[in-house]
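Colleague: I'd like to go over a predicted model; first the sequence, then the structure.
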Amino acid sequence: MLRQYELVERVKEYDPDADEALLNRAYVYTVQKHGTQKRASGDPYFSHPVEVAGLMTDLQLDQETIITALLHDTVEDTLATIEDIESNFGDEVARLVDGVTKLSKIEAMPENERAAENLRKFLLAMSEDIRVLLVKLGDRLHNMRTLHFIKSPDKRRRIARETMDIYAPLAERVGMYEYMREMQLLAFEQIEPEAYRTITGRLEQIRRQGGGQVDAIALTVKQALAEAGLQVEVSGREKHPYSIWRKMAERHLPFDQVSDIMAFRVICETEADCYAALGVLHTTWQFIPGKFKDYISTPKTNGYRSLHTSLIYENSMRVEVQVRTRAMHRTNEFGLAAHWAYKQGDRPDGQVGWLRDLIEIVDASHDAEELLEHTRMAIYQDRIFAFTPKGSLFQLPIGATAVDFAFAVHTDLGAQTVGAKINGRHMPLRTPLENGDVVEIIKGKNAEPQLSWLGFVVTGKARAAVRRAVRLKERAEVAEIGSKLFDEIAARVPAKIGKKAIRDAVARLELEDEEDLMYAIGSAKLDDREVMEALVPGCTAEMDDDGAWPTRERAISIRGLTPGVGFRLATCCHPVPGDRIVGLRKPGEGVEVHAIDCFELASGIDADWLDLSWGRRSVGAVGRLRVTLYDRPGTLADMAAIFAQNLANVVALDQVQRDSPFQTYELDLEVQDLAHLTRILSALRASDAVAQAERI
C-alpha cells in the first residue's frame, strides 16, 4: 500500500502546483473515517481507496481526481456525508464523489434492479464529468485484483459477471485497453475457471517448447524494418487468454486450431512511418486478406488509432501485427485519461455522441432488464462505418440496419423513418449495412416506430426508443378504454363528477395524473369500487353486490334512558346515529340529546348529564350542513341532484349569504346515520359546483 508521502510525491512529480496540504488532508480523512474496517483479505479497508488513488496517479490525473479516489467509499461505507465532503474538500470533489458513490437504497434492491439503478446513476454522473468513470474503473480494477479473497464463489462470479458485462466494455469504449484486458482476464478466471486453467496451461506449454519464439519473431520483424531505413520498437506477446477463448467460442474451434495466438506491436516515430512499415511487412510476408484494418485514417469511437494486419509467418504460422506511433500507443492504452480531454472541455465528438446515446437509453428504458440489455448492446459490439449523403460518418455495430442508422443520426429521425436508400437504391429497412455504405433515410411526417422493428434492430439506442414508443402507443390505447369505463363508473357514483373530483381521486390513489388514472382503470389495476371510493370517499360502504344502495328507513332509539322517559334530538347540533351523544335532563322538560362536541354543552347549562348511546337499529335523523356554491346557473340544481342520488331529503333550506362569486346555504337534511351524512359531504366536496361544504 502506498504511504502518505509516496502518494503526494507521485502527484507532485507530474503536477508541481498540486495542493500538498489538501492531498494530505484527504489521505488522513479516509484513514480516520474507515478506521478499523477490514477488507476480505484482512487488510485495513483504507488500503483500497489509497491503491485506487495510486492507479489514478499512474494516469497522471489532476488532484481533484486523486482526492475523489481517496474518498470514493467514505459516503457509502462510513458516517461521512456529501455535505461533509463539500465542506472539507470543495463542491467539485463532492460532486465527483457523489457520482462514484452507490446510493444506499440500491443495496436493498433485487440484484438486477440494484445493478441497473447503480448503472443509471453512474452513467448520468459520467455524462457530466468523465473523471467519475476513470475513478470507477480504477475502483473496479483494484476490487478485481483482490476478488480471490472473497470466500463466496457465487459472490465472486456475480462481481466478475458485472465486470465482464459493464466495466470492461466501458473501459474499452473510452480506450483504456490496459484496464479492459486485466479486468477481462480476472473476470474470466472466475466465470470460466476450467477454461482459464486450460488455456493458460497451454500457453505456458507453448512458451516452454518455443524457447523464446516470440522474441525471435519480434527481432526478425525489427530487422526487416531496419533494412528499409525505419527505426522502430517491436514487442510481442501471446494473445490474451480471454481473447483466445472468445475466438474459440465464436468459431467453434479447439485450441490447436487457433492459429494467430501471437501478437506483435510496432512503434514508429511518425504516421508516415506507420504506412511505410505496413508496406514492408506486406511485401516481406504474405498478409491475410480481410484482416487489414486502418484505424489511423478512421479511428474507433473511443479515439483508438492503429494499423492492424495479420501475416503468414514461417511454417504457415499466423501472427497479428499492430503498427502505431508512440503518441497513438499512449492514447490507445489509456484512452481519455491519456490526454485529459475533460480538462479542456473538448472531448472527442465520438465520445460526446456515445455518452449522449447512453443517456437517451437511460431515459427510454422501462425497467432494470431493459436498461442492462440496451447498455450492454451500446458498449460492447464490433463496429462498421456508414455515411449520410452529405458525408457525415457514423459508427454502428456489425449487423446494424438503416433503422439503427436513423436513430444514430437523431432519435426523431429514427421515429419518423418510413424507408431508406442504401448507396442510392431503395432497400428494405431490415437490410444489414456494410462498411462504407451511404444511407439516406426517408421520413414521414406522421410516421411512428413499429413493433416489428424489434425483430431486426441491433443497437441499444434503437431498441430502447422503439420499445418506449410502442409502450406509449399501447398506453394511450389502454387509457382510452379506461376513459370509457370511467364514464360508466362515474354514472353510478352519488355525485356529479367533475375535474375537481378527478384531481382529488388521482391524489388519493397516489397516481401521477388523470391519464395515469384512466390507464389504471383500462388495465384493470383498479376495480370499480376503488375508483368510486376515491371519487367520493365512503360512498361504497353500504353498496350491495350489485352496486346499489339500500332503501332508507327511520327508527330512532336511545339507550341509557329510564323506561318511559321522553327525549328529543337537540336542534343546536343535530346529532345523527353514529355521533357520540350525551343527554341533558331539565326538570319538567324531559331529556335533550346532544352530540358530545356540541358548543351548547360548554355554556354551563344547569341540567343533569346522562351517558347515552344510540339503539342498535337506530337510523334516520336530521343533519345540518353549510354549503357554499359557485354563483352561476345550475349549481343549486347540481346540489339537489347530489341529495337525490344519495336518497337524502331536504327538510329546510336557507340562503344565508350571497357574495359574488359565491352563495352560501344552510340546510337541514334527513339522513340515515353519520356514515350517510359523511358520504353526502364527500359527494358535495367532489362537485365542481361546490366551493365548500361542512357540517354545522
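Modeller: Yep, that arrived.
Colleague: all contacts plus neighbour counts: C-alpha atoms, from now on.
Modeller: Will do.
Colleague: Phe46 and Asp19: what is the separation?
Modeller: Per C-alpha to C-alpha, to the nearest Å, Phe46 is found 21 Å from Asp19.
Colleague: with Val536 instead?
Modeller: Separation of Val536 from Asp19 (C-alpha to C-alpha): 65 Å.
Colleague: higher neighbour count, those two?
Modeller: When neighbours are counted by other C-alpha atoms under 10 Å, Val536 comes out ahead of the other of Val536 and Asp19, with 28 against 14.
Colleague: the strand or helix carrying Gly623 packs against which elements?
Modeller: Element membership of Gly623, judged by DSSP states H and E, is strand 621-630. The contact analysis (3 or more C-alpha pairs under 8 Å, 6 or more residues apart in numbering; DSSP states H and E) places strand 621-630 against strand 662-671, strand 690-695.
Colleague: tell me which helix or strand comes right after it.
Modeller: Reading on from strand 621-630 to the C-terminus, the next helix or strand found by DSSP H and E is helix 635-645.
Colleague: just the buried residues of that following helix, please?
Modeller: 635-636, 638-640, 642-643, 645 (16 or more other C-alpha atoms under 10 Å).
Colleague: what sits closest to Asp516 if chain neighbours are left out?
Modeller: Of all residues not flanking Asp516 in the chain, Ala479 sits nearest, at 7.6 Å (C-alpha to C-alpha, 6 or more residues apart in numbering).
Colleague: same check, this time on Arg324
Modeller: Of all residues not flanking Arg324 in the chain, Ser306 sits nearest, at 4.9 Å (C-alpha to C-alpha, 6+ apart).
Colleague: any idea how far that neighbour lies from Ala327?
Modeller: Noted for Ser306: a distance of 11 Å to Ala327, by C-alpha to C-alpha.
Colleague: and here's the other structure:
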Amino acid sequence: MLAFGFFCSRFSLFTLQSLLGGAVSAEATVEGLAKELSSYLDTNRINQVRRAYYYAEQAHEGQMRRSGDRYITHPLAVAHILADLKLDHQSLMAAMLHDVIEDTGIPKDALSDQFGEDVAELVDGVSKLTQIEFRSRAEAQAENFQKMTLAMARDIRVILVKLADRLHNMRTLGPMPYEKRLRIATETLDIYAPIANRLGMHSICTELEDLGFSSLYPMRSRYISKAVEKLRGSHREIIDEIRGRLQEKLEERGLPGRILGREKHLNSIYNKMKFKQKSFHEIMDVYAFRIITDTEDDCYRILGAVHSLYKPLPGRFKDYIAMPKANGYQSLHTTLFGMHVNIEIQIRTEEMEHIANNGIAAHWMYKNEPSSVTSVNQSRVDRWVQGLMEMRERADDSLEFIEHVKVDLFPDEIYVFTPKGKIMELPSGATPVDFAYAIHTDIGNATVACRINRNLGSLSQPLQSGQTVEVITAPGARPNPAWLSFVVTGKARSSIRHVLKNQKRTESLELGKALLKKSLKGFGTSLSKISDSQIDAVVKHNQVTSMDDLVSEIGLGNRMAYLVARQLVSGESETADTGSDDQSRGSPVTIRGTEGLLVRFASCCKPIPGDPVVGIMDSGKGMMIHSDTCSRLPEDDEGRARLTHLKWAKDITDEFSVELRVELERQRGVIAEVANAVAMADGNIERINVEEQNARLGVVSLVVHVNGRRHLARVMRRIRNIRAVTHINRVRH
C-alpha cells in the first residue's frame, strides 16, 4: 500500500501541465477552430463565431494572462472545448465573449446590439457580479453561483460555457499564486466537478477532479501517477490476453462490439484509498473494460456472452439501462472473476457512450436526429434546474442556497419504489423524509410515519435500493426541526427550513401584537382606533412593506413596541425614545412559558412562574425573560425602556429549571436523602453535583424541575427538614 505519510509535503511549484497535459497552445488560431467547426456547422454560423472572436480580441487588446500569453488565447481555448462537444454557434460566440462584460467594461446592451439577445444573456449569465461589495469571499462565491443558477434556468448553455471556462482555467492554473490555486481548486471540487457529474458530463467531470486533486495535493498526485504508469507496463500482457478472449467470444457469437481499456483516474484512486481504506494494489488489480455495441438488445446479448466466459461475482451486476442514473447515464455493469483477477466490464451503445461522456451537451450533438435517450436526459436536467430554483426561492440568502446545492450534488443514487411501483431516484443515504419531499413538498410537510416493505419504519433510517416506501401523513402535521439532522436532499432541507421560518413568522406576529397592544393601552388607545392613513405613514417611515411586517419586527426584537405605538398615536415619525415612563403604563403582557421559538428563559436567573419577571427583546431572536432582580438587566434609562413587564398565566403546568445550593454535614447516605426529599415533593432532579468544603462539611448543587414558586417552596422545605442540612438557597447568577 502507498504510505500516506509520504504525501504530507507540498510542492507548491508543481504545475498541472506536467501531469495532465498543457492547455491549448498560444499559437492556436481562430482559423484552426473554424476548420474544426466545419464538420458540423455551416459557413454563415462559423463566420458569426469568427466575428465574435475578432470583437473579443479587440476588447481584450493589451490584456495578458499570468502565463504571459495574450488574454484572447483563453476565450479561444474555451471555444475549442465547446467545439469538441459540438455545441451550437451561439454557445461558441458566448465562449469568445464570456469575459468581455467583466474585464473590459463593455456593457451587455452593446453585446446585444452586435450579436443578439441570446448571446448577450449567455455572456451575462457567465459573468461574475463584479460591481457589488461582498462581506466575504464565500458570500461573493454564493451570490455569483445564485446569479448563474437564474441564468441556467433560462438557458442551460450558461453552465456549459462556465464549465468549459473553468476547465481551461484549471488546465492553466500553474502560474497562479499558491493561495489562489488552492481556492480555485477547492471550489472546482466542491461545486463545478459535481455539477458536471450531475449533468452527465463524465469527461469534463473526471478531468476537473484530477486537475483539482493535483492542485491541492501535487505530491500525492505525482506519486500515484508514477505508480499507475509502472503498473500499466507490468500488466500489459494480462490486459491483452483478457481483451483477446473477450473479442473471440463476441466473434464466436456474431455480436458487434469494440472493446476499450478503461483508465482509472487519479482522484478516484486517491478517494478509494482514503475513504474505502483500500491499498493501491487492491484498486489496480481490478482490470476494467468497456464494450461499445450497436443496440440495446446487443448489450444484453454481450452480457450473456461475457458471463459464459468468466464467472460473474454475486451482487456486482447493475442494470443502468433499465434504471438510468439521475444524470441520464445508461450502461450495464458487471464484475467477473477470471485468470485469478477481477474484471469490471461496462456494456453500452454508441449513443449511451456519447451521453456518458458528454451528458447534456449530447443534446446538441444529436439535435438533428433527436432520440428518446437525449429527450429523457434533457427532461432530467430540466427537473434538476427546476429543483434548484425551488431551493433558491426558499433560501434566506445565497449562502444558505449554495449549502443546499452542495448537499444535493451527490454522486451515488439509490432506487426505491412507491406503493404503486413507480421508481424514485434519491441520493445515497436518503431517508423516508427525503422520499416524502421528493414526491411533493406538501406530503413531506405532513409526514408523521412511514412503512418500509409494508412494515413500520423509522423516519430517520437510510433507505436501501429496491425497498418499497409508503409515507403516512396527517392533516395539520408540521415538520420536526430534528429532521434537519438527518435529511440529505437539498429539497427536504430547504422545505423544512421554509416551514420553520413561517412558524417563526406566525409566532413573531402574535408576540408583536401582544407587545404593541400593551404599549398602545398605555397611551389609552388600541390599533382599531388608529386611522389607516396614520398606519400607512408609520409603515412607510419604518421602511417595511406592511403593518404585519412591522408587528413581526417587534416580535423578533428588531423594533421597540413603545416607539411604534408612539408613532401611531402621534402620527409623527419619531425615531428616538425620550426615556418616558409611559411604556410601563397599562397591564403587563401575559406569558405561559410555552410560546415556542421566540420566548426563551434566561439561564442566568432561571425565572419560574410566580417570580416577578420582565422581558427584554433580543434582536432577531424574540424575547428573553429574566427575573426582575437579575443582575444582567440593563441599568441605564435607555436600557430600562426596552424592558417589557410581564405576568404569568394562572394555569401553567410545564416544568422549569431551578438551581439550588445545599450546605450539609457530610454523612453516609445524605445525598440519597436529598434526592428522596426532592422526589417526595414531586420534584425531578436534572443534575446533581457534590463539592467538598472540608472534612466535615460539603456543598451539593442541584438543578431541579418545578412548576412554580409554590412547588419550589415545597421542595426546599423538604430538603431543609433533613437533619444534616445546615443551609439551602436558590442560586441566581
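Modeller: Received the coordinates, thanks. All of these numbers come straight from a predicted model, not from anything done at the bench.
Colleague: that older thread, what range in structure 2 matches the strand holding Gly623 of structure 1?
Modeller: Alignment of strand 621-630 of structure 1 against structure 2: no match, by TM-score structural alignment.
Colleague: ditto for stretch 472-482 of structure 1
Modeller: Aligning stretch 472-482 of structure 1 against structure 2 (TM-score structural alignment) gives residues 502-512.
Colleague: what do we get in structure 2 for Ile166 of structure 1?
Modeller: With TM-score structural alignment as the criterion, Ile166 of structure 1 lines up with Ile191 in structure 2.
Colleague: list the contacts of its match.
Modeller: Neighbouring residues of Ile191 of structure 2 by C-alpha atoms under 8 Å, 6 or more residues apart in numbering: Lys406.
Colleague: tell me the secondary structure at it.
Modeller: Reducing the assignment at Ile191 of structure 2 to three states with DSSP: H, G, I helix; E, B strand; the rest coil gives helix.
Colleague: run through the strands of the stretch 151-300 of structure 1 in chain order.
Modeller: All strands of the stretch 151-300 of structure 1, identified by DSSP state E, counting those that start in this stretch, fall at 233-238, 262-268, 286-287, 293-294.
Colleague: looking at those strands, which is buried most?
Modeller: Stretch with highest mean neighbour count among those: strand 262-268 (a mean of 22; mean count of other C-alpha atoms under 10 Å).
Colleague: nearest residue to the aligned residue in structure 2 for Ile312 of structure 1 in space, please, no chain neighbours.
Modeller: Counting by TM-score structural alignment, Ile312 of structure 1 corresponds to Phe337 in structure 2. Leaving aside its chain neighbours, Phe337 of structure 2 sits nearest to Lys311 (5.5 Å; criterion: C-alpha to C-alpha, 6+ apart).
Colleague: what sits against the aligned partner of that neighbour in structure 1?
Modeller: Under the alignment (TM-score structural alignment), Lys311 of structure 2 pairs with Gln286 in structure 1. Applying C-alpha under 8 Å, 6+ apart, we find Gln286 of structure 1 in contact with 311-313.
Colleague: and these, which are buried?
Modeller: So, by 16+ other C-alpha under 10 Å, the buried ones in the contacts of Gln286 of structure 1 are 311-312.
Colleague: of the contacts of Gln286 of structure 1, closest to His676 of structure 1?
Modeller: For the contacts of Gln286 of structure 1, the minimum distance to His676 of structure 1 (C-alpha to C-alpha) is 91.0 Å, reached by Leu311.
Colleague: now the match of Lys311 of structure 2: how far from Glu320 of structure 1?
Modeller: Gln286 of structure 1 is 12 Å from Glu320 of structure 1, where distance means C-alpha to C-alpha.
Colleague: mutual contacts of these two, please.
Modeller: Common neighbours of Gln286 of structure 1 and Glu320 (C-alpha under 8 Å, 6+ apart) are Leu311.
Colleague: buried set for the lengthiest helix in structure 2?
Modeller: Taking DSSP state H as the criterion, structure 2 has its longest helix at helix 490-522. The neighbour-count check on helix 490-522 of structure 2 (16+ other C-alpha under 10 Å) flags 490-500, 504-505, 507-522 as buried.
Colleague: can you report how many residues neighbour Asn446 of structure 1?
Modeller: 9.
Colleague: so whichever residue in structure 2 pairs up with it, which of the three states?
Modeller: Residue pairing (TM-score structural alignment): Asn446 of structure 1 is matched to Gly476 of structure 2. Three-state call for Gly476 of structure 2 (three-state DSSP): coil.
Colleague: I'd assumed Ala446 was in contact with Gly476 of structure 2.
Modeller: Yes - assessed by C-alpha atoms under 8 Å, Gly476 of structure 2 is found in contact with Ala446 at 6.8 Å.
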